[in-house]
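J.: got a predicted structure here, sequence first:
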Amino acid sequence: MSQAAAIPEKGTPWLGGVMIFIFALTPLLGYAAQLGFAPLMALAGLLVLPIMGKPRAPAAPALMLLLLAVWAAVSMTWSPAAPPPGSLKDYGDIEKITAVKLFLQLALYGAAVAAALRLSGQAADRTATVMGFGVLALAVVVGVDALSGASIFQKLRVLTGDPIRPDLAKVKISIGCYVMAVLFWPAAAALARRGKQAGVVLLLAGVITTSVLSSADSCLVALAAGAAVWFLIKATGKIGGRVLTLIVAVPFVVAPIAVLWAIQTGFWGWLHDFVPPSWDARLNIWAFAADHIQDHPFRGWGLDASRTFGDAIPLHTHNAQLQLWLELGAVGAALVGAFFCWLAHGVTRAAETDRGAAAMSGAALTSYLVVGALSFGVWQEWWIAVGALAVIACIAVRRSSGGYSDEWVEISPVS
């Protein structure tokens, strides 16, 4: 099937406009309001739904996520975090439930991703251009502010009538590092394909500078891991993609077993003597989570159960794999692991025709998973939205290169 037959050039101006809109707002949200990525992606989904046509049977990745949402909802029947039935008085109360949010995110974020797969080459090119320069602008602004000790952010908060302490301001702008660590790869590819190599260097400098000055260690780890995968796939093609798939799968399978083994052998105790306080706290959380996973290894403790263990787990486990095992058991970990392995396998397929695009996608996937394994909770809406945004960015770059292939199975909306 030809590209023209699969995705007609005619009829995508609206879709392209929506994609340009979300990336035009990315610098602002990435710098000052990261939580805004969730409503932005939801809005994008709503804007494209009317012209997406009839819903199709869910493709493989959408089906995996649908099953995950169903299992998460079922787990609320035994979760200690389940709200009392009498407390759900209106839609606002229901909408706050994580299980409900998962269905909404799947429908809306999924629609936005599906829309990106229908972009014409011209619309994708414009989208990739706005995305590349937008992420570059974000890196420059955040990097300059990091050098100033977040003074710009503090002044902005004063102007809005909501002053903030200098230390908290540094933490706030550091969150933008994680957005940049994931979007760095498609942004760098977009800039490089437009002959803006100096922009790529400036982008990298901004990400590293901000990460170092704001002590965003996991961002640096994510960037380094992404770079390793980029070089691997760029050099070996499909072999690198297969290695990536294995690397993605292993943590979802062995995370709790690996932690328990490390504790029993004394390696965990040895690590405590060498890591800084923030990482020492992570080690304690991971050890507690791994121990409690043994109580319900198949079904887990239930959705959001991580929030019910008091000081032992502040809000979440700071590790996606352990949180999934703890809350949704082997079932949840397998479904999410299968989804990300599907994405990694897609990188392998892409390497057959465009190693550069495959390396970009593999690096972005790796950076996203590394950050998720060290910093944020699995169900944080804005972080899930950033993941969907990264998928759209990679699709836009690949579509603009003329390398579209039917191997990219469309993630159809399920509502």
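T.: Sure thing, it's come through.
J.: going by C-alpha atoms from here, please, whenever you check contacts or count neighbours.
T.: Fine.
J.: show me what whichever strand or helix holds Ser211 packs onto, helices and strands only.
T.: Assigned by DSSP states H and E, Ser211 falls within helix 197-213. Secondary-structure packing of helix 197-213 (3 or more C-alpha pairs under 8 Å, 6 or more residues apart in numbering; DSSP states H and E): helix 121-147, helix 166-193, helix 217-236.
J.: reformat those as CSV; add mean neighbour count.
T.: CSV is the format used below for these (neighbours: other C-alpha atoms under 10 Å):
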stretch, mean neighbour count
helix 121-147, 23
helix 166-193, 24
helix 217-236, 21
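J.: dump the ones you listed into CSV; add distance to Trp14 as well.
T.: CSV is the format used below for those (distance: least, C-alpha to C-alpha, whole Å):
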stretch, distance to Trp14
helix 121-147, 9
helix 166-193, 21
helix 217-236, 33
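J.: in the helix holding Ser211, what's buried?
T.: Within helix 197-213, the residues scored as buried using 16 or more other C-alpha atoms under 10 Å are Gly199, Val200, Leu202, Leu203, Leu204, Gly206, Val207, Ile208, Thr209, Thr210, Ser211, Leu213.
J.: how far is that helix from where the chain is centred?
T.: 20 Å (C-alpha atoms, centre = their mean, to the nearest Å).
J.: what angle sits between it and helix 217-236?
T.: With axes from the mean of the first three to the mean of the last three C-alpha atoms, to 10 degrees defining the directions, helix 197-213 sits at 140 degrees from helix 217-236.
J.: also this one, for the comparison:
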Amino acid sequence: MAYGYTFAGLMLLWPLLALLGTQGFAPLVGLTGIAALILARPKWPPALYAVAFLIFIAWAAASEFWSPAARQIITGNLMEGTFAIGARSLIIVMTALFGVLTLAAAARTDMSPRAQALIWIAFALHGAIALASGFISGPFIEAVYGTEPQDTVAGIQNVNRNINAFGLVLPLVAAALAHRFGLKGTLAAAVLTALMVVAAIRVDTQAGVLCVAGMIGGFALAQVLPRNAYRALFGLAAAYVLFAPAVMMGLIRSLDGVSRSLPDSFQSRLWSWEAAIGHIREAPLLGHGLGASRTWRETFAAHPEKLAELAPNWAYYPVIPGHPHNMPLHLWAETGLVGALLAAAALVLLAIRLPAPSSLRADVRFAIAGVAGASFSLFSFAYSVWNEAFWAGLALIAAVLVLFARRAAKG
């Protein structure tokens, strides 16, 4: 109970951190992980899927040794205010460890109704802020971030991340409304989902729209496959990771005939994936090392045949803008076949470990499937595979699902 109240109290920070662009989710999972060590004493040894996941993280961290983007572990001076953690590997390892500790503690914790109510308050506030910022994004950004161009760009990015993060919360809210209030709740969930789509379109975050599509797909699979939906979801995810270069190249080739009619942003994304696959071929076994994609700064000016299909202002835009915006390809490019095998193994073991959906209460059953579907959409189109804010937020939502499932099982 102590950890349940502590976790719920910390989750009250969730809407504020989402409003600020979600970057604070990583420190938040650090706090929940530390609290887990003190209050919940997670079981040892960890589950097999967690061991496989940590081995993958260790491999990814080790790959920084041969990466052209490798940095010193710690830079700057704390007293002078220039202290920073330079090594991405350390950030990734710490986020993974705290996330695993949080989930392990949730699996041993009973949550009271009051603690559960605090989490619902946090998610309700997040929803209200995310949707409002989407519908009044112009005045909202000006009021919060000012009118300087660089501040406006940062504001737009934070609004987009905020809405995308609510895309991971929406499955819990929608499933709970439908379960608790029947037809009226289902209608309310549909209206909320429609508002999410409109807000995402208004701020031009296609990832937010695809998040909703993934959620609906997850819901449908849980309905059609009441015993094996989770195994299907995570098994497909494992196959996707393992065969990502072939899958994505097939997608690119299938769109050749219509590529000229696609928006410039989507066309450039296809070329980014194609370029990433080219880098994968250069180091297929071990990859180029953690963070290597940040050093691939070739612009469209070097590809006049591609630039001819884009607006002139794309000339100095990188073909791979920091990362490929597809996590499986990014994982392959930087950690190679070894990393893909380890990640796929962790997903397969997780699929085996998860209970049958039909054994869970309806709201929990559909929420898990919806969150999985929504996260797979973001996994494919949005963030860097090493984005600690995304993974920290997903770990916290997964911990909420575990806590809610335990609460539902006890009636």
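T.: Nice, I can see it. Not measured: the values here are computed from a predicted model.
J.: residue range for stretch 32-50 of the first structure in the second structure?
T.: Using TM-score structural alignment, the residues of the second structure aligned to stretch 32-50 of the first structure are 20-38.
J.: which residues touch the matching stretch?
T.: Outside of stretch 20-38 of the second structure, the residues within contact range by C-alpha atoms under 8 Å, 6 or more residues apart in numbering are 3, 6-7, 10, 14, 17-18, 42, 94-95, 97-102, 105, 157-159, 161-162, 165, 388-393, 395-396.
J.: which among the helices and strands packed on helix 197-213 of the first structure is found nearest to Met76 of the first structure?
T.: helix 166-193 (30.3 Å; C-alpha to C-alpha).
J.: now for that closest one, which elements pack on it?
T.: Helix 166-193 of the first structure packs on helix 13-32, helix 121-147, helix 151-159, helix 197-213, helix 217-236, helix 355-374, helix 381-400, going by 3+ C-alpha pairs under 8 Å, 6+ apart.
J.: would a markdown table of those with distance to Leu322 of the first structure be doable?
T.: Below are these laid out as a markdown table (distance: least, C-alpha to C-alpha, whole Å):
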| stretch | distance to Leu322 of the first structure |
| --- | --- |
| helix 13-32 | 27 |
| helix 121-147 | 31 |
| helix 151-159 | 34 |
| helix 197-213 | 25 |
| helix 217-236 | 17 |
| helix 355-374 | 9 |
| helix 381-400 | 17 |
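J.: pull out the buried positions in the strand or helix carrying Val48 of the first structure.
T.: Element membership of Val48 of the first structure [criterion: DSSP H and E] is helix 37-48. Buried residues in helix 37-48 of the first structure, defined by neighbour count with 16+ other C-alpha under 10 Å: Phe37, Ala38, Leu40, Met41, Ala42, Leu43, Ala44, Gly45, Leu47, Val48.
J.: before we move on, the earlier item: pull the distance from the match of stretch 32-50 of the first structure to the chain's centre.
T.: Taking mean C-alpha positions (C-alpha atoms, centre = their mean), stretch 20-38 of the second structure and its chain are 15 Å apart.
J.: from one end of it to the other, what's the distance?
T.: 28 Å (C-alpha to C-alpha, to the nearest Å).
J.: determine which two of the buried residues of helix 197-213 of the first structure are furthest apart.
T.: Across those (C-alpha to C-alpha), the longest gap, 20.9 Å, separates Gly199 and Leu213.
J.: what does stretch 207-222 of the first structure correspond to over in the second structure?
T.: Using TM-score structural alignment, stretch 207-222 of the first structure pairs with 196-211 in the second structure.
J.: from the chain's centroid, how far away is the matching stretch?
T.: 15 Å.
J.: what sits up against it?
T.: 131, 133-135, 137, 156, 159-160, 163-164, 167-168, 212, 373-375, 377-378, 381-382.
J.: Phe65 of the second structure: neighbour count?
T.: 15 (other C-alpha atoms under 10 Å).
J.: and it, how far is that from Ala292 of the second structure?
T.: Taking C-alpha to C-alpha, one finds Phe65 of the second structure at 11 Å from Ala292 of the second structure.
J.: check Leu16 of the second structure too.
T.: 32 Å.
J.: Ala117 of the second structure now?
T.: 43 Å.
J.: before we move on, back to that, who's more crowded, Leu16 and Ala292 of the second structure?
T.: Higher neighbour count among Leu16 of the second structure and Ala292: Ala292, with 22 against 17, using other C-alpha under 10 Å.
J.: residue in the first structure paired with that one?
T.: By TM-score structural alignment, Ala292 of the second structure lines up with Ala305.
J.: okay, and the closest residue to its match other than its chain neighbours sits in which element?
T.: Spatial nearest neighbour of Ala305 of the first structure, chain neighbours left out: Ala81 (5.4 Å); criterion: C-alpha to C-alpha, 6 or more residues apart in numbering. Assessed by DSSP H and E, Ala81 of the first structure sits outside every helix and strand.
J.: once you drop chain neighbours, what's closest to Ala405 of the second structure?
T.: Nearest in space to Ala405 of the second structure, with sequence neighbours left out and distances taken as C-alpha to C-alpha, 6+ apart, is Val364 at 6.0 Å.
J.: and the one you found? What does it align with in the first structure?
T.: So, by TM-score structural alignment, Val364 of the second structure is matched to Ala357.
J.: so that match touches Arg349, yeah?
T.: No. Using C-alpha atoms under 8 Å as the test, Ala357 of the first structure is too far from Arg349 to be in contact (10.8 Å).
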